[in-house]
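> My questions concern the predicted model and sequence given below.
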Amino acid sequence: MTHKDILLVEDNPDDVELTRLAFEEANVANRMVVAGDGAEALDYLFARGKHAGRDASQLPAIVLLDLNLPKLDGREVLQAIRGNPATRDLPVIVLTTSAEPFDVEASYALGVNSYIQKPVDFEQFVWAVRQVGLYWLVLNHPRVA
């Protein structure tokens, strides 16, 4: 069985590494593709820019999206994903340090599937990532286009 990629949209290298380690620890076999800013995430999804050679029909299984990003923030990325018929149904999980009610509400208003505040403690972070992997990559049945 081939595993679809996970797109991690995160500009903090420490958080990228933590997420990699957490997925490894949680035995998630999917390859993780990292976009360091919102513009790169959209280039990856829509196969343009430095990702122009990529098959745009091969969407990731999930997008893990930080909100506070350079170039385009997470809300703008989410808006672009939901605004395009090819990516409209793509599962997007906000994974961010913010628990601000405004961020939570704005994310759901824009169509995020789930909003998770990053736990500070590594063991709790691994637990959270394991739950994300179990639900979105194993239990959830995605809509077939």
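Good, I have the coordinates. Numbers count the residues shown, from 1 in each chain.
> From now on I want contacts and neighbour counts done on CA atoms only, so please keep to that.
Noted.
> Pull the distance from the helix or strand that Glu40 is a member of to the chain's centre.
Secondary structure from DSSP states H and E places Glu40 in helix 38-45. A distance of 11 Å separates the centroid of the chain from that of helix 38-45, by CA atoms, centre = their mean, to the nearest Å.
> Counting by contacts, list what it packs against.
On a contact count with 3 or more CA pairs under 8 Å, 6 or more residues apart in numbering; DSSP states H and E, helix 38-45 meets strand 6-9, helix 74-82.
> Among those, which comes closest to Asp103?
helix 74-82 (8.8 Å; CA to CA).
> what helices or strands is the closest one leaning on?
helix 38-45, helix 101-109.
> here's the one I want to compare it with:
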Amino acid sequence: MKANRPVHFLLVEDEDAHAELLVRGMERERIHNLVTRVRDGEAALEALRDAAAKGSAALPDVVLLDIHLPKVDGLEVLRVIRESEELSHLPVVMLTASNSAQDRERALELNVSSYLQKPLEFDCFRQMVRDLSLYWTVWNRPPAD
């Protein structure tokens, strides 16, 4: 994440309502960032491979990844990211409704950067999106390029 430019999030989310809440929540904070959304794990891997082929500047700064996705699940997407020389450095935030201890343990084994369970209550979800956006766009200080 470079200073003076928006943070680029790759949102991998199959639920339209969750994706819309997340994007609107980020916009509400008036923090300039870019959200690219794909709806399944296969599309996520394709987007990441295409971006890697274009060079590191084309890669997202943060991947927001659901676990339960069509075609390729989020844990498999995370595994591929972590095993890829071009992608392994990317922060990956598991953003999921899953409360499964097995899902959390597997994500941690695969070196997920963070595991966030989507709150069921709208106001709590909105607060989580606000905090997530502020963390990655304002407070986080990545290594210098």
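Ah, there it is. Note that the structure is predicted; figures quoted are calculated from it, not measured.
> Report the TM-score for the pair.
The TM-score (TM-score structural alignment, normalised by the length of structure 1) is 0.89; 141 aligned residues with a CA RMSD of 1.8 Å.
> Tell me which of the helices and strands packed on helix 38-45 of structure 1 is the most buried.
Ranked by mean neighbour count, the helices and strands packed on helix 38-45 of structure 1 are led by strand 6-9 with a mean of 24 (mean count of other CA atoms under 10 Å).
> Residues contacting stretch 28-38 of structure 2, please?
5-14, 19, 23, 26, 44, 130, 133-134, 137 (CA atoms under 8 Å, 6 or more residues apart in numbering).
> 10 Å - rerun?
4-14, 19-20, 22-23, 26-27, 43-47, 60-65, 126, 129-131, 133-134, 136-138 (CA atoms under 10 Å, 6 or more residues apart in numbering).
> In three-state terms, label Met94 of structure 2 for me.
strand (DSSP: H, G, I helix; E, B strand; the rest coil).
> which residues sit in contact with it?
12, 63-67, 74-75, 78, 103-104, 107-108, 112-118.
> Asp66 of structure 2 too?
11-15, 39-41, 73-75, 77, 93-98, 115-118.
> and the residue nearest the centre of structure 1, what element?
The residue lying closest to the centre of structure 1 (CA atoms, centre = their mean) is Leu64, at 1.6 Å. Using DSSP H and E, Leu64 of structure 1 sits within strand 62-65.
> Against structure 2, what's the mean shift for that strand, could you check?
Mean deviation of strand 62-65 of structure 1 relative to structure 2 after superposition (mean CA distance after the TM-score superposition for structure 1): 0.5 Å.
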